[in-house]
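Here is a sequence with its predicted model. Questions after.
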Amino acid sequence: MKELTAFEMESVNGAGWLQDGLASLGSSMGASAWTLSSNLLTIDLPIIGTINLESIAPNLGSQVGNMIGTVIGFTIEGSLASIPMFGGFINKLLGN
């Protein structure tokens, strides 16, 4: 049986489309930033050789971006849903 990631758990738990979209966008942006900065994260050690942090933690940028996008999406959805008389409509629209 597969263990779900935080993004997958939120998807099946009924997270709204805005939160899902921002989590996906954050994941893509984090992965891109992590890949682009891999040249800066290369360390050349005399005895061990070259160590690249991207090879040690290849999914770190994606996971960090995903979590940031999830938090931003959750905050926006929660703020919109808490507006009096308008929040119920927004809550249904966002899928919460």
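Great, that's in hand.

contacts and neighbour counts: CA atoms only from here.
Noted.

which residue sits closest to the residue nearest to the spatial centre of the chain, ignoring its sequence neighbours?
Central residue of the chain (CA atoms, centre = their mean): residue 66, 0.5 Å from the mean position. Nearest residue to residue 66, sequence neighbours excluded (CA to CA, 6 or more residues apart in numbering): residue 27, at 4.2 Å.

Correct me if wrong: the one you found contacts residue 70.
No. Contact criterion CA atoms under 8 Å: residue 27 and residue 70 do not qualify, at 9.4 Å.

picking up where we left off before, contacts only, for the residue nearest to the centre of the chain.
Taking CA atoms under 8 Å, 6 or more residues apart in numbering as the criterion, residue 66 is in contact with 7, 22, 23, 24, 25, 26, 27, 28, 30.

try this one next to it:
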Amino acid sequence: MDAVLQQQINQLTLEIARLKEAQEVAEKNVVNLVARSEFTVALISALITDGTISTDDAVDFIKEAPVEIPGFTESVEQARHTVIEILSYPRAHF
């Protein structure tokens, strides 16, 4: 095999390994963020359930919370809407 071709193959193999490693790191970061979000919503729900905060106060806070992630405004607003729906569930169904 041509030495130049072998060098290109080796470089591509290294780049693939680097990209796989970066993907693993990104996936772990996503799981970490999702888990933290789940814990946060569970904690807020528990605080509502035991009367520490009201559902209305929690929902109002989420509506006004200044969460901005450049380039992901739509995703942030979808998340905000989902959390508000989750927190509003007991009020709507009990």
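The structure has been received and is ready for your questions. Just so it is clear, the structure is predicted and the values come from calculations on it, not from any experiment.

Tell me how the two chains score on TM-score.
Overlay of the two chains. TM-score (TM-score structural alignment, normalised by the length of the second structure): 0.36; 48 aligned residues with a CA RMSD of 3.1 Å.

any idea which of the contacts of residue 66 of the first structure has the most stuff around it?
The residue in the contacts of residue 66 of the first structure with the most neighbours, by other CA atoms under 10 Å, is residue 23 (27 neighbours).

Just to check, that residue is in contact with residue 70?
Yes. The criterion here is CA under 8 Å, and residue 23 of the first structure meets it with residue 70 at 4.6 Å.

anything in contact with each of those two?
With CA under 8 Å, 6+ apart, residue 23 of the first structure and residue 70 have common neighbours residue 7.

At which residues are the helices of the second structure located?
Per DSSP state H, the second structure carries helices over the ranges 3-49, 55-64, 73-93.

helices or strands up against the last one?
Contact here means 3 or more CA pairs under 8 Å, 6 or more residues apart in numbering; DSSP states H and E; on that basis helix 73-93 of the second structure packs against helix 3-49, helix 55-64.

In JSON lines: those, plus distance to residue 89 of the second structure.
Shown next, in JSON lines, are those (distance: least, CA to CA, whole Å):
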{"stretch": "helix 3-49", "distance to residue 89 of the second structure": "10"}
{"stretch": "helix 55-64", "distance to residue 89 of the second structure": "9"}
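
The helices of the second structure into a markdown table, with extra columns for mean neighbour count?
A markdown table is the format used below for the helices of the second structure (neighbours: other CA atoms under 10 Å):
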| stretch | mean neighbour count |
| --- | --- |
| helix 3-49 | 12 |
| helix 55-64 | 15 |
| helix 73-93 | 14 |
